[in-house]
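A.B. asks: Sequence first, predicted coordinates after that:
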Amino acid sequence: MKPLNNMSFVINQRIPLVPVKLTINLGQRFLWVDCGKGYVSSSYKPVPCGSVTCKRSLSGACVESCFDPPSPGCNNNTCSHIPYNPFIRTSNRGELAQHIVSLQSTNGSNPGKFVSANGVDFDCAPTSLLEGLAKRVKGIIGLENGYVGFPTQLANAFCVPRKFAICLSSSTNSHRVMFFGDSPYVFLPGMDVSK
């Protein structure tokens, strides 16, 4: 299944919270984010090699050759992952990490308060993987199944069914909406969900 390069989704990630625009990919398992220049967070937590999370992510390697001071994307004894950009058909070394993520809740009809989940797994990727992505996009949100798949992580964090729905618009001026959890999904076309 092809990724939707012109279809993006915004999550709030890190401390302090930063809106991160991501390309939607239905055929990729992982969420990956650029951790290059200008990446700042006090909540970044690398996932150790041999941990349950690392094993469940099906990682087969560890980061052991980072010679710079520890920083996002450069930590030894960390679960290694290979984030992939399908637009340039390139992957690169990254590390599995955890962060806080904040999303807007809904009752299915109206936007609700923002809710947060701690310890959401993602791949910390190098800036070079942003090539070919839409303007201002900082990574890819993979929606495939799996223990570290974004829908599974949200289902576990918020005790909701492991389901998601995407409302896409043919207009570039309309908002796109992604729902995680059970229905109803009753936003009407053209409804402003950003308020």
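C.D. replies: Perfect, thanks for sending it.

A.B. asks: C-alpha only now, for contacts and for neighbours.
C.D. replies: OK.

A.B. asks: The closest residue to Ile82 other than its chain neighbours: neighbour count?
C.D. replies: Sequence neighbours aside, Arg93 is the residue nearest to Ile82 in space, at 4.9 Å (criterion: Cα to Cα, 6 or more residues apart in numbering). Neighbour count for Arg93, taken as other Cα atoms under 10 Å: 15.

A.B. asks: Arg93 and His81 touch, don't they?
C.D. replies: Yes - with contact defined as Cα atoms under 8 Å, Arg93 reaches His81; the gap is 6.2 Å.

A.B. asks: got a list of what Lys163 touches?
C.D. replies: Pro151, Ala155, Phe180, Gly181, Asp182 (Cα atoms under 8 Å, 6 or more residues apart in numbering).

A.B. asks: Of those, which belong to strands?
C.D. replies: Counted as lying in strands by DSSP state E, out of those, are Phe180.

A.B. asks: Redo the contacts of Lys163 as a markdown table? Include neighbour count and distance to Lys195.
C.D. replies: Shown next, in a markdown table, are those (neighbours: other Cα atoms under 10 Å; distance: Cα to Cα, whole Å):
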| residue | neighbour count | distance to Lys195 |
| --- | --- | --- |
| Pro151 | 25 | 24 |
| Ala155 | 17 | 24 |
| Phe180 | 21 | 19 |
| Gly181 | 18 | 21 |
| Asp182 | 15 | 22 |
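
A.B. asks: what about versus this one:
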Amino acid sequence: MHLLIQLTVMVVAFISHEHKVVAQYVQPYTSIVVPVIKHTDAAKPLYSVQIMTSFANSQYMKANFLIDIDAPLIWHDCILKWNISPGSCPSNTLCTSPVSCEEDYCTDVRTTYSYDNPSCPPVTNSSTLPGWGYCTCPVNVVDPVTGACVQALLNYDDFTVNTSNGSNVFSGLYGPSPNAACAPTSSFESFPVNVNGVMAFSSSPYALPAYLYQPLKKILALCLPSNSSAPGVLFFGIGPYSLLPHSDVDLRSLLSYTPLLKQRDSFGYFIDVKSIVIKHVSIDIPEHATSKFSTTEAYTTLRTDIYNRVIQTFSMATIGIPHAKPVAPFTLCFRTFDMGTRVGLKFPDMDFSLPDGKKWTISPTNSMKQVTKDVVCLAIVDGGVATEHSIVIGTFQFEDNFIVFDLENSAFGFSSSLLGEQTSCANFNFTIT
């Protein structure tokens, strides 16, 4: 009897120890991480992330997706197969499972989260798959390059990405399973070479962040590279985040924060820009003007009344630097050589003044675009008198800046140019450990 009691105590102690070990286990990763590629072979500079899409022939297939922080859902080049058995999918083709038009997902996406665009045709329930017996679920999406409407078919998708502690990439993988949509291969003719999808990182319930769960926190950190020779980096998770050669520096220590705002009928990200300041001259922004971020517009676009005041103020701040003939889409350009001699170019910073006395400094690295060997232009575009948003902050303005969309706390975090910290967005260590 005494021996039985001892054995019982030992078993209970062992089980208790095992539970304690499980309870104390913490995932080694704090985020997922993917490389960001800059593309310059389309109508405008664009950025993609590389995602693993399926496992075949003992390896993962990979695809490049445009980064879109405004799109309501993910869509890409794939085909629907209701019975995906081994060998049923053509080689080098991604096959996914269809969503039926009778499912709630279909109704929800089509009525609430699909694009509302006059150029989009009405969706119907007439299409079916051979042998399936159910109708598929067409949804409308919009090409971010051309603005053309594309009809795609809603699916059940699976993606795979690497995990990270913010400094290293782990061999462990994370696999979200979002609803996405399959579009015909011809839909991607306007895209950069080898880019055949749109990855939605917006606040929509059908964008990728909605499918990323614990232990990940809903924080999107983005570092766009300034050239295509080396990738930048995108994190989704709490951090820390670091870049070489200063792997001991957490990039969060460089950030200032301002509230993220919501706008009706948009899944994009907005902030409150109070004024634009150039060399101590403040250009006030109207109280109800909206300031939006875009990863598909190359340069910051300003409503005409704001644009004209910025151009005038910047011209006054750069008296003495010889002007050059404008180069579209820019109107204020300068010569880097005058009478055969290189001009000493000293352009002022441009500050976006934000609530609570915060400011986001756009240095000349992110405001002046070298368009030819001899000409540099202010990389701001006139959006017209009736543009929907007074300010649309484009990608050139945050290349080699570290920016964070903190969806947990509805905050936008921003650094200024990382070049001043002797690093760049191309300095993340993607070696798998």
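C.D. replies: Arrived safely. This structure is a prediction, so every number in the text was calculated from the model and none was measured.

A.B. asks: The residue nearest to Ile82 of structure 1 -> structure 2?
C.D. replies: Applying TM-score structural alignment, one finds that Arg93 of structure 1 aligns to Gln151 in structure 2.

A.B. asks: neighbours around Leu244 of structure 2, how many?
C.D. replies: If we define neighbours as other Cα under 10 Å, then Leu244 of structure 2 has 16 of them.

A.B. asks: And for Arg89 of structure 1?
C.D. replies: By other Cα under 10 Å, the residues close to Arg89 of structure 1 number 9.

A.B. asks: Over to Leu222 of structure 2?
C.D. replies: Using other Cα under 10 Å as the criterion, Leu222 of structure 2 is surrounded by 22 other residues.

A.B. asks: just checking, what packs against the longest helix along structure 1?
C.D. replies: Of all the segments of type helix in structure 1, defined by DSSP state H, the longest one is helix 150-158. In this structure, helix 150-158 of structure 1 packs against strand 111-125, strand 177-180, with contacts taken as 3 or more Cα pairs under 8 Å, 6 or more residues apart in numbering; DSSP states H and E.

A.B. asks: let's see 6 Å
C.D. replies: Using 3 or more Cα pairs under 6 Å, 6 or more residues apart in numbering; DSSP states H and E as the contact criterion, no helix or strand is in contact with helix 150-158 of structure 1.

A.B. asks: what range in structure 2 matches the following helix or strand past it?
C.D. replies: Per DSSP states H and E, the first helix or strand lying C-terminal to helix 150-158 of structure 1 is strand 164-167. Aligning strand 164-167 of structure 1 against structure 2 (TM-score structural alignment) gives residues 220-223.

A.B. asks: what sits up against the matching stretch?
C.D. replies: Here stretch 220-223 of structure 2 makes contact (Cα atoms under 6 Å, 6 or more residues apart in numbering) with Gly232, Val233, Leu234, Phe235, Phe236, Phe402, Ile403, Val404, Phe405, Cys425.

A.B. asks: So which residue is dead centre in structure 1?
C.D. replies: Nearest residue to the geometric centre of structure 1 (Cα atoms, centre = their mean): Leu31, 3.5 Å.

A.B. asks: which ones are touching that residue?
C.D. replies: Leu31 of structure 1 touches Phe122, Ile140, Ile141, Gly142, counting by Cα under 6 Å, 6+ apart.

A.B. asks: gap between Val375 of structure 2 and Ala210 of structure 2?
C.D. replies: 44 Å (Cα to Cα, to the nearest Å).

A.B. asks: out of the two, which sits in the busier spot?
C.D. replies: Higher neighbour count among Val375 of structure 2 and Ala210: Val375, with 18 against 15, using other Cα under 10 Å.

A.B. asks: Contact partners for the most far-flung residue of structure 1 relative to its centre?
C.D. replies: Most distant from the centre of structure 1: Phe67, at 26.9 Å, with distances by Cα atoms, centre = their mean. Taking Cα under 6 Å, 6+ apart, we find Phe67 of structure 1 in contact with no residue.

A.B. asks: May I ask you to confirm that it belongs to a strand?
C.D. replies: No - under DSSP: H, G, I helix; E, B strand; the rest coil, Phe67 of structure 1 falls outside any strand and is assigned coil.

A.B. asks: Let me know the closest of the contacts of stretch 220-223 of structure 2 to Asp143 of structure 2.
C.D. replies: Distance to Asp143 of structure 2 across the contacts of stretch 220-223 of structure 2 (Cα to Cα) is lowest for Leu234, with 22.2 Å.

A.B. asks: Please say which position in structure 1 the closest one maps to.
C.D. replies: Using TM-score structural alignment, the equivalent of Leu234 of structure 2 in structure 1 is Met178.

A.B. asks: Pro184 of structure 1 contacts Thr106, correct?
C.D. replies: No - the pair Pro184 of structure 1 / Thr106 is not scored as a contact, 9.8 Å apart, by Cα atoms under 6 Å.

A.B. asks: More neighbours: which of these two?
C.D. replies: Shown here are Pro184 of structure 1 and Thr106; by other Cα under 10 Å, Thr106 has more neighbours (17 against 11).

A.B. asks: if I look at Gly36 of structure 1, how far off is Cys124 of structure 1?
C.D. replies: The spacing between Gly36 of structure 1 and Cys124 of structure 1, counted by Cα to Cα, is 9 Å.

A.B. asks: Appreciated, that's everything.
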